[in-house]
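> After the sequence you'll find the predicted model.
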Amino acid sequence: MTDTTTARSANLHRLANPGRFLRFADRIYPWCFGTMLLALTAGLVGALALSPADYQQGQSVRIMYVHVPAAWMALFVYLNLALASASLLIWRHPLAGVAAQASAPIGAAFTFLALATGSLWGKPMWGTWWVWDARLTSVLILFFLYLGYMALSNAFENEERGRRAGAVLALVGVVNLPIIKFSVDWWNTLHQPASVSRIGTPAIHSSMLWPLLVMALAFTLFYVVVLILRMRSELLAARLRALGRLAVEGR
């Protein structure tokens, strides 16, 4: 194991302490929140005012600046959920279950936003709100995976048992991520192929690309901000529950 790997492991171990994590979260939260507001403002100005209308899609292309980042975040948050679940099951990281449960509703919201804006975009482009093609169906399955994780992790009276059961479902659902990513390449679908992630030659003009990437940054920071708030709330609630039990036992 290299010195760098050892240092990273030590940092993760230190953050496993709820008190240290809360102090770390309190330090980075204002910076994340402020940067999120700046990125969101710049992204919206670029998307709504500075970027041109598409020569084929017209003004409806502006839905892209919400739809695409939301779809990216739906996958990114689920990947984080799965990594936290693996950390819980393998290393029993004390904050992994909290992070996973805090991430799930955020990821579900991003997935719902991607589905809703995709329907709004699809109607003028395809002439229909919905088609059962590979990309749309696999994203809908992702939404159900989020809902299933939330339902399963809260279905047990024992909180730790619920988190571990949800973690198993989250890891099983990882198989859906490459299906979503490569569905437009593996099958003939109405959904357009990747246009931003092409290495070196994105099929999108820079005047549209930079607002899209700034909006993606804003959505990412939004996830971090809300994740911190949800984890902080859960940890403080757990601390209050522990103090309550101690008070009852001390009577």
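Now that the structure is in, tell me what you want to look at.
> hey, let's count contacts and neighbours off CA atoms from now on
Fine.
> Can you report how many residues neighbour the closest residue to Ser153 other than its chain neighbours?
Among residues not flanking Ser153 along the chain, Gly162 sits closest, at 4.1 Å (C-alpha to C-alpha, 6 or more residues apart in numbering). Around Gly162 there are 19 other residues, counting by other C-alpha atoms under 10 Å.
> I figured Gly162 hits Leu152, correct?
Yes - using C-alpha atoms under 8 Å, Gly162 makes contact with Leu152 at a distance of 6.4 Å.
> So which residues of the stretch 1-150 of the chain form helices?
3-15, 18-45, 64-91, 96-126, 134-153 (DSSP state H, counting those that start in this stretch).
> how about these in JSON lines, adding distance to Leu236 and mean neighbour count?
Below are the helices of the stretch 1-150 of the chain laid out as JSON lines (distance: least, C-alpha to C-alpha, whole Å; neighbours: other C-alpha atoms under 10 Å):
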{"stretch": "helix 3-15", "distance to Leu236": "16", "mean neighbour count": "12"}
{"stretch": "helix 18-45", "distance to Leu236": "9", "mean neighbour count": "16"}
{"stretch": "helix 64-91", "distance to Leu236": "20", "mean neighbour count": "21"}
{"stretch": "helix 96-126", "distance to Leu236": "12", "mean neighbour count": "21"}
{"stretch": "helix 134-153", "distance to Leu236": "19", "mean neighbour count": "20"}
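> center of this structure - which residue?
Val77 (2.5 Å; C-alpha atoms, centre = their mean).
> gap between it and Ala247?
38 Å (C-alpha to C-alpha, to the nearest Å).
> Ok, Gly148 next?
36 Å.
> how about the nearest residue to Tyr65, chain neighbours excluded?
Leu212 (5.3 Å).
> Please compare the first structure with the one that follows:
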Amino acid sequence: MPNANSSPQTPGFFSRLWQGFLATVGTREFFRIFSPWVKWLAGIAITMIAIGSIWGLGFAPPDYLQGNSYRIIFIHVPAASIALSIYFALAVLGVIFLVWRIKTANLVAQAIAPIGFLLCVLSLLTGSIWAKPTWGTFWVWDARLTSMLILAFLYAGVMALFAAFEHTPNRGKAAAILSIVGAVNLPIIKYSVNWWNTLHQGTTLTITEAPKMSIDMLAPLLLMILGTYFMVGALAIYRTNTLILRRDQNKAWVKEYVRTSK
């Protein structure tokens, strides 16, 4: 028999944090909370990318070895690094969807997969353009390029699985599994230049080492990377909200939103 004088046990910090997280991940809550973010993220992204691209492509000094051909780094590095980040996010979202059955995670993954694919393809194209004056050829089958090409195929596979199971009860499961399994390719891409003898140059930016670039080259590159992250954030929210409206189109809150937004 419980003690009449005992007080209800207060939920712990992590329990409250988890409950707070769950309160934001429903489709309606996600739409309500994150919709206002799109214009702000897009505005910051446009500003950063505009300043970074003009600075990097027009005013940064030429490289002492590669001359002006290195300037493609201001497009190539953001595209490549964020393509890796988005695929890592796909793997995390896949775990969340499979373990906790949070449907919004599946919708976010579906929204960001095409963005990651486009950035991955952009990194391959700009890398090939950069390779011609540097290596004398557009393509070599070295470890970094080959593993990055595999990443593009993984993205294409995830997108195809989302499309194939669009109207089935298993929508998102196969894509989540491929996202998780394919994540094994990410460390291969990152450390390929250290593990194998490749033509590809080493990592441009690392947390543990001092920058290998002068500040007038590094600053616009960082602006381009951060601006691209903000752009991806804006696109991810916008595309996720579009998928939410399509998925919940017969629910009362969507009908009310459509009615009041006209």
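Noted; the coordinates are in hand. Note that the structure is predicted; figures quoted are calculated from it, not measured.
> returning to what we had before: what does the residue nearest to the centre of structure 1 correspond to in structure 2?
Per TM-score structural alignment, the equivalent position to Val77 of structure 1 in structure 2 is Ile86.
> Ok, Tyr149 of structure 1 next?
Per TM-score structural alignment, Tyr149 of structure 1 is aligned with Val158.
> Also Thr41 of structure 1?
Using TM-score structural alignment, Thr41 of structure 1 lines up with Ala50 in structure 2.
> How about the contacts made by that match?
By C-alpha atoms under 8 Å, 6 or more residues apart in numbering, Ala50 of structure 2 lies in contact with nothing.
> go on, the one 3 residues further on?
When contacts are counted by C-alpha under 8 Å, 6+ apart, Ser53 of structure 2 touches Phe74, Pro220, Met224.
> Ala131 of structure 2 now?
Thr137, Phe138, Trp139.
> Other residues contacting stretch 168-177 of structure 2?
Contacts for stretch 168-177 of structure 2 (C-alpha under 8 Å, 6+ apart): 90-91, 93-95, 97-98, 106, 110, 157-159, 161-162, 165-166.
> what's stretch 57-66 of structure 2 in contact with?
Contacts of stretch 57-66 of structure 2 (C-alpha under 8 Å, 6+ apart): Asn68, Tyr70, Arg71, Ile72, Phe74, Thr134, Asp216, Met217.
> How about the match of Tyr149 of structure 1, nearest residue that isn't a chain neighbour?
Nearest to Val158 of structure 2 is Ala175, by C-alpha to C-alpha, 6+ apart, at 4.9 Å.
> follow-up on the earlier one: quickly note the distance from the match of Thr41 of structure 1 to Ile150 of structure 2.
For Ala50 of structure 2, the distance to Ile150 of structure 2 - C-alpha to C-alpha - is 31 Å.
> same thing with Pro61 of structure 2?
Counting by C-alpha to C-alpha, the gap from Pro61 of structure 2 to Ile150 of structure 2 is 34 Å.
> Just tell me what Met148 of structure 2 corresponds to in structure 1.
Counting by TM-score structural alignment, the partner of Met148 of structure 2 is Val139.
> got it, and Ile215 of structure 2?
Aligned partner of Ile215 of structure 2 by TM-score structural alignment: Ser206.
> Give me the neighbour count for its match.
11.
> Repeat that for Gly127 of structure 1.
9.
> Where in structure 2 does stretch 113-130 of structure 1 fall?
Going by TM-score structural alignment, stretch 113-130 of structure 1 sits over residues 122-139 in structure 2.
> so stretch 24-41 of structure 2 matches what in structure 1?
By TM-score structural alignment, stretch 24-41 of structure 2 lines up with residues 15-32 in structure 1.
> neighbouring contacts of that stretch?
Arg14, His93, Pro94, Leu95, Leu221, Val224, Val225, Ile228, Arg232, Leu235.
> excluding its backbone neighbours, what's nearest the aligned residue in structure 1 for Arg71 of structure 2?
In structure 1, Arg71 of structure 2 lines up with Arg62, judged by TM-score structural alignment. Setting aside the residues directly before and after it, Arg62 of structure 1 is nearest to Ala47 in space (C-alpha to C-alpha, 6+ apart), at 6.4 Å.
> Now for that neighbour: which residues touch it?
Arg62, Tyr65, Met208, Pro211, Leu212.
> For the last one, grab the count of nearby residues.
Residue neighbour count, defined by other C-alpha under 10 Å, stands at 25 for Leu212 of structure 1.
> That one against Ile63, yeah?
No - contact between Leu212 of structure 1 and Ile63 fails when scored by C-alpha under 8 Å: they sit 10.5 Å apart.
> and the equivalent of Thr240 of structure 2 over in structure 1, what element?
Alignment note (TM-score structural alignment): Thr240 of structure 2 maps to Met231 of structure 1. Assessed by DSSP states H and E, Met231 of structure 1 sits inside helix 206-249.
> Give me the angle between that helix and helix 18-45.
150 degrees (axes from the mean of the first three to the mean of the last three C-alpha atoms, to 10 degrees).
> by contact count, what packs against helix 206-249 of structure 1?
In terms of contacts (3 or more C-alpha pairs under 8 Å, 6 or more residues apart in numbering; DSSP states H and E), helix 206-249 of structure 1 is packed against helix 18-45, helix 64-91, helix 96-126.
> Against Arg144 of structure 2, how distant is Val193 of structure 2?
For Val193 of structure 2, the distance to Arg144 of structure 2 - C-alpha to C-alpha - is 7 Å.
> Common neighbours of the two, please.
Contacts common to Val193 of structure 2 and Arg144, judged by C-alpha under 8 Å, 6+ apart, are His200.
> and the contacts of Ala47 of structure 1 as TSV, adding distance to Cys32 of structure 1?
Listed next are the contacts of Ala47 of structure 1 as TSV, based on distance: C-alpha to C-alpha, whole Å:
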residue	distance to Cys32 of structure 1
Arg62	26
Tyr65	21
Met208	25
Pro211	19
Leu212	19
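> just to revisit the earlier point, aligned partner of the residue nearest to Ser153 of structure 1 in structure 2?
Gly162 of structure 1 maps onto Arg171 in structure 2, by TM-score structural alignment.
> ok but its match is inside a strand, no?
No - assessed with DSSP: H, G, I helix; E, B strand; the rest coil, Arg171 of structure 2 is coil; it does not lie in a strand.
> Which residues in stretch 220-239 of structure 1 does the neighbour count mark as buried?
For stretch 220-239 of structure 1, a neighbour-count test (16 or more other C-alpha atoms under 10 Å) marks 220-228, 230-232, 234-235 as buried.
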